[in-house]
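>>> show me how the following folds:
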Amino acid sequence: MKIILDNREITMNDIDNKSFSWVLGEVTDLLERDGRMLFDVYIDGKGMDFYEHFNKEQIGIVEFISKSPKIIILESLGGMSDFISKYFDALMAISASFNSNRITDAVEILFEVENGLEWVYNVLASMKENTAIDFRYPEFDMMFLEYRTTLKKVHECIENADYIGGLTVLEVEMSGELIFVQENLDVYMKDIIDEEINEYKYN
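Here you go, the predicted structure:
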């Protein structure tokens, strides 16, 4: 099995006696030491999602693709803007479904929104961990804490099947948090780009 990391072949000792999960762990540790994150994995030219099962002995080439955490964050922030725009349309669709007594439709959209909000939270948490945004902008830290609290309320409402209560939290509290994020996205992205450029210069 040949291991390619970011277009360079790397050598691992006794790889034939190791499991694929061991190889994956070693590559992940190597990237973390270099301040990078595993972004994608290709087995013989196909993404891992292509395989339901695979035999390690039949693998020819495993290609690992990494990116810096800041690049992954920047790519996610581009998608976040689209999500926030669709978020408010989704709230209207949920309300319309409830008003038309289409409860199943409303709940399905509510679950989708919840998943999207969880993804936004993970991006914000990654920003806090991997950038200086929270130090540069104290209001980001305040927003992040409020977002986490509000998201917990949404989770609790949905877990308790209080869907109207969940919609109310989304409309009254979460909307304000997302508007704040949307208004500051361009500034955050510019600062993260500057951080990435400066790190690249000195590494």
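
>>> only C-alpha atoms from now on, for both contacts and neighbour counts.
OK.

>>> helices of this structure, start to end?
Counting by DSSP state H, the chain has these helices, from start to end: 20-33, 69-99, 103-130, 133-136, 138-159, 163-169, 175-202.

>>> looking at those helices, spot the one closest to residue 63.
helix 20-33 (10.6 Å; CA to CA).

>>> quick revisit: single out the most deeply packed of the helices of the chain.
Between the helices of the chain, helix 163-169 has the highest mean count of neighbours, a mean of 18, where neighbours are mean count of other CA atoms under 10 Å.

>>> now do it: which elements does it pack against?
helix 103-130, helix 138-159 (3 or more CA pairs under 8 Å, 6 or more residues apart in numbering; DSSP states H and E).

>>> got CSV for these, with distance to residue 86 too?
Output for these, formatted as CSV (distance: least, CA to CA, whole Å):
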stretch, distance to residue 86
helix 103-130, 9
helix 138-159, 18
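
>>> rewinding a little: can you list the helices of the chain in CSV and add distance to residue 62?
Compiled in CSV, the helices of the chain are given as follows (distance: least, CA to CA, whole Å):
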stretch, distance to residue 62
helix 20-33, 10
helix 69-99, 21
helix 103-130, 27
helix 133-136, 35
helix 138-159, 38
helix 163-169, 44
helix 175-202, 27
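
>>> of these, which is nearest residue 4?
Taking the helices of the chain one by one with CA to CA, helix 20-33 is closest: 10.1 Å.

>>> which of the helices and strands packed on helix 163-169 sits closest to residue 75?
That would be helix 103-130 among the helices and strands packed on helix 163-169, by CA to CA, at 10.1 Å.

>>> next up, for comparison:
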Amino acid sequence: MHYASDQEYALMRSRLAGLGIRYLRDGGSGEAYYRRVRELSQTGGYQWTLVMDPRDGFSSENVPEKGILPILQQVIAVEGPNEWDVQSNLTYQNQKFPGATRTFQAGLYRSVKNFRHSNAAIQAQVRNIRVLTPSLAFHQNANKQGVVEADMGNLHSYPGGTAALPDRGLDDNIRSIRRLLRFPRSRSWPQKQDTATI
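As a prediction, the model looks like this:
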């Protein structure tokens, strides 16, 4: 989202309101970002899937405290790093893709599912947040990524080409993403599963 500019944020907020979308996917950190997430949720009733990525200052261990607790009431899911399969310059704990995302994801899953808090209700709420797989730019890279710790898959389906329909290649994408998961692990998801990346 365009959080830096108040003018762009106001325009984006008004346009979002008319779309009827209730689930949003985004990534970021810091109090200004969290303030906008809370504001959007309060005015639009949005629920969030948050991308947890080292590029936003997250380590897999600090996600609950740094990324979830500031906006706990708005978060329904967290997702591992975004499309590191096409970012050969990125590293996490001195590893590149696929080791970097595998390591981050394992720690992310553990830190959410084993979260401890003095308030039992907060602890349970964090532990019940769904953890989604890291996203891949190219579904063919699922074999390189291998199985990761997650409750559910995460798919970026890019049909490609000017005449391509949105479902072009979707079956191949779905088959590839299933390679990342140990089934069955998922729980029920809200009726509408589509989210808008903003």
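
>>> just give the TM-score of the two.
TM-score for the superposed pair, counting by TM-score structural alignment, normalised by the length of the second structure: 0.24. Supporting figures: 79 aligned residues with a CA RMSD of 5.4 Å.

>>> return the distance of residue 130 of the second structure relative to residue 38 of the second structure.
From residue 130 of the second structure across to residue 38 of the second structure, the span is 19 Å (CA to CA, to the nearest Å).

>>> out of the helices of the first structure, which comes closest to residue 61 of the first structure?
helix 20-33 (12.0 Å).

>>> other SSEs contacting the closest one?
strand 37-43.

>>> quick one: distance of the strand it packs on to the chain centre.
15 Å (CA atoms, centre = their mean, to the nearest Å).

>>> next, the buried residues of that strand.
Neighbour counts over strand 37-43 of the first structure (16 or more other CA atoms under 10 Å) mark 37, 38, 41, 42, 43 as buried.

>>> how close does the second one sit to residue 23 of the first structure?
It refers to residue 38 of the first structure. As judged by CA to CA, residue 38 of the first structure and residue 23 of the first structure stand 13 Å apart.

>>> what do you get for the last one?
Taking CA to CA as the criterion, residue 43 of the first structure is separated from residue 23 of the first structure by 13 Å.

>>> contacting residues for residue 97 of the first structure?
By CA atoms under 8 Å, 6 or more residues apart in numbering, the residues touching residue 97 of the first structure are 103, 105, 106.

>>> for those residues, give me a markdown table that also has distance to residue 97 of the first structure.
Shown next, in a markdown table, are the contacts of residue 97 of the first structure (distance: CA to CA, whole Å):
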| residue | distance to residue 97 of the first structure |
| --- | --- |
| 103 | 6 |
| 105 | 6 |
| 106 | 5 |
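
>>> give me the number of residues near residue 38 of the second structure?
19 (other CA atoms under 10 Å).

>>> oh, that last question was meant for residue 101 of the second structure, not what I typed.
For residue 101 of the second structure, the neighbour count with other CA under 10 Å is 27.

>>> ok, now residue 44 of the second structure?
Counted with other CA under 10 Å, residue 44 of the second structure comes out at 17.

>>> pretty sure it sits against residue 23.
No - contact between residue 44 of the second structure and residue 23 fails when scored by CA atoms under 8 Å: they sit 10.1 Å apart.

>>> can you name the residues that contact residue 135 of the first structure?
By CA under 8 Å, 6+ apart, residue 135 of the first structure has no neighbours at all.

>>> at 10 Å what do you get?
Neighbouring residues of residue 135 of the first structure by CA atoms under 10 Å, 6 or more residues apart in numbering: 128, 141.

>>> with residue 121 of the first structure instead?
115, 127, 144, 147, 148, 151.

>>> which one of those sits closest to residue 8 of the first structure?
The closest of the contacts of residue 121 of the first structure, once distances to residue 8 of the first structure are taken by CA to CA, is residue 127, at 28.7 Å.

>>> I figured the closest one hits residue 133, correct?
Yes - with contact defined as CA atoms under 10 Å, residue 127 of the first structure reaches residue 133; the gap is 7.0 Å.

>>> spit out the residues that contact those two alike.
140, 188, 192.

>>> now these as TSV including distance to residue 8 of the first structure?
Output for those, formatted as TSV (distance: CA to CA, whole Å):
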residue	distance to residue 8 of the first structure
140	38
188	33
192	27
